[in-house]
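Student: Sequence below, structure please.
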Amino acid sequence: MTRFGYTLMCEQSDPRALVRHAVDAERAGFELAVMSDHFNPWLDEQGHSPNAWPTLGAVAQATESIELMTYVTSPVARYHPAVIAQQAATVGLLSEGRFTLGLGSGENLNEHVIGAGWPPVNVRHERFVEALDIINALFDGGYVNYVGDHYRVDSAKLWDLPDARVPIGVAVSGQQSIEAGAPRADVMIAVEPDPELGPAFDAHTRATAPARKVGQLPICWDRDVDAARTRAHEQFRWFAGGWKVNAELPGPSAFAGATQFVRPDDVAEQIPCGDDLGAIVDAVRPFAKAGFTDVALVQIGGEHQDAFLAAAEAELLPELRQHFS
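Tutor: Predicted structure coming up:
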């Protein structure tokens, strides 16, 4: 059985709208709301990027049952892992146990803003492992002292912890990231429906196998197919670059330059555009076959969330559940 989530995409909506979308997504029947954690949008056309953490606090108070997750927060530069642990514990309390801390190694787009440069991938992985160890230690309770190659923690303690430990999810893309993250995590996060990721993660995770596995699928729902294709190209052509490239580009102007030759047809080949339920079912199917327990949909276009959520409640979620329950 596959559960379906909704993406609160900070790059395309202001914080007040995101809270309202979360409430509407819960009402529509989505079981999970994942939130991006960016400093910048991918492209200027998206036009937003509020801070995820106070927005999550507001969402936790405005909703009742929908699960929440960061998708994903990076602990390698912009945030110190001790601060992330405190934020996550607080949202865990405010949501009464509905929060999962999703973590990843980050993108230059968001992390360079503190002026410390963007480290090479091997250093990012080293920092990520240290950060996971620090966050786990703080979630264990008590005082934590830590001296690593990249991070230090001096007599830190989380004074407000939820009764149930906040689960940790890690974003993975291959064996190296699985071996580093899975033993320190409970949930697998991936954006590609690679059927090899799940078994490899289960072989290394500390979770009771099989672990929860959360994927993400962008779509551009619209009754007007041409309008959907145009909007998907305008706001999501960055998606064509792939994560190895996208992690390195420093800002929206760089993404604009890197994608100047991406055509609407190129985007539409990767992202379902329009109101064809069958096309969305076909796009979800590889995730289900790869063993993903959850798929979070991204509706492209901040001003098009209301129509999408209404259609999801009436048409899309019933159709998806018919195929994947």
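Student: contacts and neighbour counts: CA atoms only from here.
Tutor: Noted.
Student: For Gln175, which non-adjacent residue is closest in space?
Tutor: Nearest residue to Gln175 in three dimensions, chain neighbours excluded: Ala200, at 7.3 Å (Cα to Cα, 6 or more residues apart in numbering).
Student: what's the next secondary structure element after the strand or helix carrying the one you found?
Tutor: Assessed by DSSP states H and E, Ala200 sits inside helix 197-204. Of the helices and strands lying after helix 197-204 in sequence (DSSP H and E), the nearest is strand 212-219.
Student: Report the contact partners of Ile135.
Tutor: Neighbouring residues of Ile135 by Cα atoms under 8 Å, 6 or more residues apart in numbering: Pro81, Ala82, Ile84, Ala85.
Student: If you drop the residues flanking it in sequence, what lies closest to Asp224?
Tutor: Using Cα to Cα, 6+ apart, the nearest residue to Asp224 is Gly274, at 6.2 Å.
Student: Verify the contact between the one you found and Val225 for me.
Tutor: Yes - if you go by Cα atoms under 8 Å, Gly274 and Val225 touch, sitting 4.3 Å apart.
Student: okay, these two: which has more neighbours?
Tutor: Using other Cα atoms under 10 Å as the criterion, Gly274 and Val225 rank with Gly274 on top: 20 against 16.
Student: quick one: that one from Trp221, how far?
Tutor: Distance, Gly274 to Trp221, using Cα to Cα, to the nearest Å: 5 Å.
Student: Ok, Ala307 next?
Tutor: Ala307 is 8 Å from Trp221, by Cα to Cα.
Student: cool, and Glu11?
Tutor: For Glu11, the distance to Trp221 equals 18 Å [Cα to Cα].
Student: And this one, please, so the two structures can be compared:
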Amino acid sequence: MPEYGYFLAAEEHDPAALIEQARMAEQAGFQALWISDHYHPWNDEQGQSAFVWSVIGALSQAVSLPVETAVTCPTVRIHPAVLAQAAATSAVLTEGRFRLGVGTGEALNEHILGDRWPPVRVRLEMLEEAVEVMRRLFTGEEVSHHGKHYTVENARLYTVPDEPVPIDISAFGPKALSLASRVGDGFITMTPDQEMVTRFREGGGGTKPVSGGTKVCYGTDRDACVRTVHRLWYNELLPGEMGQVLPSPRHFEQLHELVTEDMVREKVVCGDDVDQHVSTLRAFADAGFDRVYVNQIGPDQRGFFDFYRTKVLPQLAG
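Tutor: Alright, predicted model coming up:
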């Protein structure tokens, strides 16, 4: 049976709200936390995007749940040597309950310093080299590295956890999945795709953890929930590679009309049908996932946690 965790949406909520949601998640019986790592929200309606490492520091003191970024891009906006220090400190603060989820990222967050946004082949190369650099730094030894994409000279992390920080790799396509299988300590994806889980395990992932996430909108008025999702998270339903290549929230806003409320109604769990919430999460369990994270869209966070504590999580535990 998978562990069930809560997915903190740093694009939609300010730091104080995220900390309070983490407390409610622990009280409701969730077993772990994911937190997004963004420089920008996807659109101005979401309206937030705090520095994730500050929030993780606060989470380490507010709750006892494991925490993972879902996901950090360690390649363009922040050098992997700096992110290694942030991740190592987070692992120390959480007493070893931190995992670093990484991926190739989006132009939305990574191009802000004027760097060229490279094609996916190059981004995967950069990600693999970044993982190598961070793993060497997690040893606490002095590191010098002169690679194709990164240079590190005489760098040493003095504050490191007893065990190296696990690095899970996000993948949606076959090339990224191959990378996750070869070099990841785990695999992250957002759809309950059993074939991808099998390919990860057979490609070298073995018994390493597979984690997945989904978004829902709990509420007693299903139509109101649909409108909330359509207003805040329509970007989840945009087709193709737009999520990786569009450079600013306003570009996502220009595509809002491509997503209809009917599309939301069909694709996103909205409302208070217990069976629908349970079956959505069980789909990940049936596909072989080890950890499943769910995010509540919109302001009714307390209602969501009460609903999951009393009606959804007990069924998932059965």
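Student: Look at Glu11 and Trp221 of the first structure and report which has more neighbours.
Tutor: Trp221 (29 against 24).
Student: Contact partners for the more buried one?
Tutor: Applying Cα under 8 Å, 6+ apart, we find Trp221 of the first structure in contact with Ala228, Pro272, Cys273, Gly274, Asp275, Gln299, Ile300, Phe308.
Student: one more time with 7 Å, if that's ok
Tutor: By Cα atoms under 7 Å, 6 or more residues apart in numbering, Trp221 of the first structure lies in contact with Ala228, Cys273, Gly274, Asp275, Gln299, Phe308.
Student: And for Phe7 of the second structure?
Tutor: Listed by Cα under 7 Å, 6+ apart, the contact set of Phe7 of the second structure reads Leu33, Trp34, Ile35, Tyr293, Val294, Asn295.
Student: how many other residues sit next to Trp120 of the first structure?
Tutor: One correction, residue 120 of the first structure is Pro, not Trp. The burial count for Pro120 of the first structure: 9, using other Cα under 10 Å.
Student: same check, this time on Ile35 of the second structure
Tutor: 24.
Student: From Phe51 of the second structure, how far out is it?
Tutor: Ile35 of the second structure is 11 Å from Phe51 of the second structure, where distance means Cα to Cα.
Student: likewise Pro119 of the second structure?
Tutor: Separation of Pro119 of the second structure from Phe51 of the second structure (Cα to Cα): 26 Å.
Student: Quick one: map the residue nearest to Asp224 of the first structure onto the second structure.
Tutor: In the second structure, the residue paired with Gly274 of the first structure according to TM-score structural alignment is Gly271.
Student: now the helices for the second structure?
Tutor: Read by DSSP state H, the second structure holds these helices, from start to end of the chain: 15-28, 52-62, 80-93, 107-110, 120-138, 174-183, 194-200, 222-232, 242-245, 249-253, 261-267, 274-286, 301-307, 313-317.
Student: what residue of the first structure takes the place of Leu232 of the second structure?
Tutor: Applying TM-score structural alignment, one finds that Leu232 of the second structure aligns to Gln235 in the first structure.
Student: Over to His38 of the second structure?
Tutor: In the first structure, His38 of the second structure lands on His38 (TM-score structural alignment).
Student: How about the contacts made by its match?
Tutor: Ser49, Asn110.
Student: Next one: it from Ala60 of the first structure, what distance?
Tutor: According to Cα to Cα, His38 of the first structure stands 19 Å off from Ala60 of the first structure.
Student: Kindly report the same for Ile168 of the first structure.
Tutor: Distance of Ile168 of the first structure to Ala60 of the first structure, given as Cα to Cα: 18 Å.
Student: between these two, which one's more packed in?
Tutor: Between Ile168 of the first structure and Ala60, Ala60 has the larger neighbour count (other Cα under 10 Å), namely 26 against 23.
Student: so who does that one touch?
Tutor: Going by Cα under 7 Å, 6+ apart, Ala60 of the first structure touches Leu94, Ser95.
Student: who touches Gln193 of the second structure in this structure?
Tutor: One correction, residue 193 of the second structure is Asp, not Gln. Ala287.
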